[in-house]
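Participant: I'd like to go over a predicted model; first the sequence, then the structure.
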Amino acid sequence: MSSAPTPHSDPAQLRRVAISSLLGTAIEYYDFLLYSTMTALVFNKVFFPGSNPALGTIAAFGTLAAGYVARPIGGVIFGHFGDRIGRKSMLVLTMGLMGAASFLIGVLPTYQAVGVIAPLLLVLLRVVQGVAIGGEWGGATLMVTEHADPARRGFWNGIMQMGSPIGSLLSTGVVAVVAQLPDEDLISWGWRIPFLASIALLAAGLYLRIGVSESPVFREAAAGAEPAPTVPFLAIVRRPATLLLACGIGIGPFALTALLSSYMISYATAIGYDRSSAVTGLLFVSSTALVAIPLFSALSDRVGRRPVVLGGAVGIVVLAWPIYALVDTGSVPLLFTALVAGQIAQSAMFAPLGALLSEMFGTAVRYTGASMGYQFAALLGGGFTPLIASALLVDGPSSAPLIGLALGCGLVTVLCILRVRETKGQDLGRIAAATAPTVLPAESQNR
């Protein structure tokens, strides 16, 4: 076990890494979340037409879930090579895959043009997106985590985590513009514009990422005498407790993201809100996250990761019913109020995740372990939630199942975070085992 302190970069290099990770993650999430929004607006008509609109919506959200299913696969694949040969090269590769898949979605033929081939191609490209983002988050997070001073690891991860709401703002903003088109134009060609525009973002992102340096923690570990495991995935699953807890902690924030963003458009329009109001509500969500994420991330450096995540999880358990009661009023201002309240709780759970999950795994398996925990949480919490909600509401809109989903996923996060030790300030260089000793003994859970 290493006794040296965790190496970190000089301030100028750290800023370059953080900005690169922020912008790169924003571009990745623009592409990934753009698909989610378009699923709710047009894909059920363009790729899954049928006599029953509800079944078309379920099929469209099924392709959304396919991308989430692919995310853990991407975490394992890119995590393996990221742990074996380095973080930086995987970041460049994942961004290229994501950008290419998004651009190709923008030129796909519709169901009306080529029949069943169209949805099959859509699912294939969605899977490519999922694999790419499954590897991207872990690499971006570790580059920041492993360059940062341990005392400010949460703060710098918060900068990187802001890429998610920025990407959401970009995608929602572009969708808000094209949503002003008449329905016929939106369905025939307008939906393609945001996907085609991603090629410009890809070029900018690749330029930024190529210029950053490799993680100093990884370089030190690679130069050390202790050999890395040949297959990091196997080293983690042999001791699965930490991975399972990492996944469980992330289920709450991902489920809430799905309920407040992609599925909220479908639900809000189904109960009488116009499409423009529902899309504008997403802008409120993303704007709130831009403020809340860095604040909660910095707070986790002061009070710890556990209290911040626990506070957000308890918050959504308490607020699940009031949030949907406000949405069900039909009032646009109350809709926005509900979305902001939900987003504050989501940000408290989400903001510390990058630092927390990175601190739960040793350097030799950190890319794989953090990616798997995060992406399995994304699959279970974010990928299946809209699909389950669509199936539960096939006979008509009702907030009761949505309240149950939000409350249940929040409770999963509460139970899992209570089983994890505090990781704030942990020396990454001292975690020589496959996983950090983060699991509390049973008698200590409530201390």
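Facilitator: Yes, it's here.

Participant: From here on, just use CA atoms for contacts and neighbour counts.
Facilitator: Will do.

Participant: List the contacts of the helix or strand harbouring T269.
Facilitator: If you go by DSSP states H and E, T269 is part of helix 262-270. Here helix 262-270 makes contact (Cα atoms under 8 Å, 6 or more residues apart in numbering) with 36-37, 39-41, 258, 274-275, 278-279, 327, 386, 389, 397.

Participant: got another, please set it beside the one above:
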Amino acid sequence: MTTPTPSTFGTKQQKRAFLASLVGTTVEWFDFFIYATAATLVFSKIFFPALASNVGTLASFATLGVAFLARPVGAFIFGHLGDRLGRRTTLITTLTVMGASTGLIGVLPTWDQVGIWAPILLTALRFLQGVAVGGEWGGAVLMSVENAPKSRVRLYGSAPQIASPLALVLATIVMYFVARMPNEQLLSWGWRIPFLAGFVLVVIGMIIRLGVSESSEFTEAKKIGTVKSNPIATVIRTMPGKVAAGIGLQASVIVLFYLITTYMLTMATNIHGFTKSDTLMILLIAAIIDLAAMIGVGILCDRLSAWTVFVSGVVFTGAFAFPLFALFNTGNMVLMIIAFTTALVLGHATTYAVVSSMTAELFPTEVRYSGVALCSAFAGVAWAAPTPLVAAALVPTDGSEHWWPLAAILVGTAVVSFTAAFAVRRSFASRRHPQGNGGDAERLDARIPAGDPV
């Protein structure tokens, strides 16, 4: 397999769309991830100090989950706007909302300063973050794949997916140095630094996105008059099976990711005695390798069947669930890094890199933003929001080592994703790469009719 040449990778405008999707979504996920890490490391102490240790952790994770409950709101708002006004305008709006919300978190007063108002304001801003993400992911996917060359749909579709581990790497590096500060400085002002950076990063993302034209496929849809007056209602009324399948596809990859990046970090600190910086270093090493793997999978799936690669990753996730926790429970840093890295590369990268373009292919152009946004938002509600809470409730991070219920949950979500993948298999089996190399992506409009069942 050779590296794509500039001509096969795309035109200048296509590459700019890829970059805008990658950078803009990286900024948004950076804002999102620093909250998750801060919720794990400091928020229970500065926003919920009156609660017991484990209860404070649960309350902190609850504010983390609020954003996922807000995602459907963002999906309804921005899905509608994206299918009515266009992908570009909507994505600029979501980036603005995310950057402003994140920056304002950095100037919030704490419990010691304003009491109960501190967690209330924190929760409100986290809700706005969730609204922004509810509209961001779907639009970023479409901006990239709808401008993609025919032979690079999977790679282009992986742009917002690559943004996730890239943002995780950046957020982990920042939080690693912040966590090394003396505890008093960390809790008083150090934790604010990453959030204040949100004001700066949003400007960078905005400059890049303003330089991208509207999606070529949406422009064509407007030209021929196929844009729907109420795209969200159209999706809900005529394509509920596709939405359900899109939600199911993301089950195992989301639960795996949030177990690793939130709950297991707390477990490493509270049970195994690792310092905050040590746990972040474990995550950083695994995330960097995951980032490289994501790019490789995106390139590979333009030559092989994305569906087959996706299902292989889901099967691996279920098979590795118990070994993952067994290795992690040793408390050995080397074995923990191996466990994290293996799970992220073979379970996360193989599924996450292609689930974006696979979900987009379930819906026709005129309602695609709404359909993809609904799938992403409700997948967050179903799988991401409850994961840290359920994990902390079933296996408290204050000393319990009975981790088997968490491995069982991971196996269960793998079964859900496996079932969803088979339900939509025929949506991909009939489409082959135009160059005849065995891939299954041609153009996004070459798909089953919008009204067909899954």
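Facilitator: Yep, that arrived. No experiment lies behind these values; they were computed from the predicted model shown.

Participant: circling back to that earlier point, neighbour-wise, which one of the contacts of helix 262-270 of the first structure leads?
Facilitator: P386 (29 neighbours; other Cα atoms under 10 Å).

Participant: Give the equivalent position in the first structure for A319 of the second structure.
Facilitator: Using TM-score structural alignment as the criterion, A319 of the second structure maps onto V318 of the first structure.

Participant: Excluding covalently adjacent residues, which one is nearest to its match?
Facilitator: L407 (7.9 Å; Cα to Cα, 6 or more residues apart in numbering).

Participant: following the helix or strand containing S276 of the first structure, which helix or strand shows up next?
Facilitator: Secondary-structure element containing S276 of the first structure, defined by DSSP H and E: helix 275-303. Next along the chain after helix 275-303 of the first structure, taking DSSP H and E as the criterion, comes helix 305-327.

Participant: State the span of the first structure onto which stretch 278-291 of the second structure is aligned.
Facilitator: So stretch 278-291 of the second structure sits over residues 277-290 in the first structure, by TM-score structural alignment.

Participant: who's in contact with the matching stretch?
Facilitator: 162, 165-166, 168-169, 172-173, 175-176, 260-261, 264-265, 268-269, 332, 335-336, 339-340, 343-344, 347.

Participant: after superposition, how close is stretch 242-258 of the first structure to the second structure?
Facilitator: On superposition with the second structure, the mean distance recorded for stretch 242-258 of the first structure (mean Cα distance after the TM-score superposition for the first structure) is 0.6 Å.

Participant: which residue in the second structure lines up with C409 of the first structure?
Facilitator: C409 of the first structure maps onto T413 in the second structure, by TM-score structural alignment.

Participant: on that earlier part again, how far does the helix holding S276 of the first structure sit from its chain's centre?
Facilitator: 14 Å (Cα atoms, centre = their mean, to the nearest Å).

Participant: Counting neighbours, which bits of it end up buried?
Facilitator: Buried residues in helix 275-303 of the first structure, defined by neighbour count with 16 or more other Cα atoms under 10 Å: 275, 277-290, 292-301.

Participant: Same question for stretch 43-59 of the first structure.
Facilitator: In stretch 43-59 of the first structure, counting by 16+ other Cα under 10 Å, buried: 43-49, 54-59.

Participant: Also stretch 197-211 of the second structure?
Facilitator: A197, G198, F199, L201, V202, V203, G205, M206, I208, R209.

Participant: Figure out how far it is from the centre of its chain.
Facilitator: 19 Å.

Participant: Give me the contacts around that stretch.
Facilitator: 16, 19-21, 23-24, 27, 31, 88, 91-92, 95-96, 99-100, 102-103.

Participant: who touches L392 of the first structure in this structure?
Facilitator: P401.

Participant: make it 10 Å
Facilitator: Counting by Cα atoms under 10 Å, 6 or more residues apart in numbering, L392 of the first structure touches P386, S398, A400, P401, L402.

Participant: counterpart of it in the second structure?
Facilitator: Match for L392 of the first structure (TM-score structural alignment): L394.

Participant: Need the nearest residue in space to R84 of the second structure, chain neighbours excluded.
Facilitator: Per Cα to Cα, 6+ apart, closest to R84 of the second structure is V227, 6.6 Å.

Participant: Any idea how many residues pack against the one you found?
Facilitator: Other residues close to V227 of the second structure by other Cα under 10 Å number 19.

Participant: Surely it is in contact with T234?
Facilitator: No: if you go by Cα atoms under 10 Å, V227 of the second structure and T234 don't touch, sitting 11.2 Å apart.

Participant: Mind listing the shared neighbours of the two?
Facilitator: E366, V367.

Participant: what ranges do the strands span in the stretch 151-300 of the first structure?
Facilitator: Secondary structure of the stretch 151-300 of the first structure (DSSP state E, counting those that start in this stretch): no strands located.

Participant: Quick check: longest helix in the second structure by residues?
Facilitator: Secondary structure of the second structure read by DSSP state H shows that its longest helix is helix 53-84.

Participant: Buried residues, that helix. List them.
Facilitator: 55-84.

Participant: For E184 of the first structure, grab the count of nearby residues.
Facilitator: If we define neighbours as other Cα under 10 Å, then E184 of the first structure has 9 of them.

Participant: actually G96 of the first structure, not the one I wrote
Facilitator: Neighbour count of G96 of the first structure, defined by other Cα under 10 Å: 18.

Participant: for it, what are its contacts?
Facilitator: Contact partners of G96 of the first structure, counting by Cα under 10 Å, 6+ apart, are E28, M90, A132, I199, L202, A203, G205, L206.

Participant: The stretch 101-250 of the first structure: helices as residue ranges?
Facilitator: Remark: helices assigned in the stretch 101-250 of the first structure by DSSP state H, counting those that start in this stretch are 111-114, 117-147, 153-161, 163-178, 183-185, 192-210, 216-223, 232-237, 241-260.

Participant: Just give me the match in the second structure for P240 of the first structure.
Facilitator: Using TM-score structural alignment, the partner of P240 of the first structure in the second structure is P240.

Participant: contacting residues for the residue nearest in space to the middle of the first structure?
Facilitator: When Cα atoms, centre = their mean is applied to the first structure, the residue found nearest the centroid is A378 (6.2 Å). Counting by Cα under 10 Å, 6+ apart, A378 of the first structure makes contact with 65, 68-69, 71-72, 134, 247, 250-255, 257-258, 372, 384-385.

Participant: so how far is I77 of the second structure from the aligned partner of it in the second structure?
Facilitator: Alignment note: A378 of the first structure maps to G380 in the second structure; criterion TM-score structural alignment. Distance, G380 of the second structure to I77 of the second structure, by Cα to Cα, to the nearest Å: 16 Å.

Participant: next one: F199 of the second structure
Facilitator: Separation of F199 of the second structure from I77 of the second structure (Cα to Cα) stands at 23 Å.
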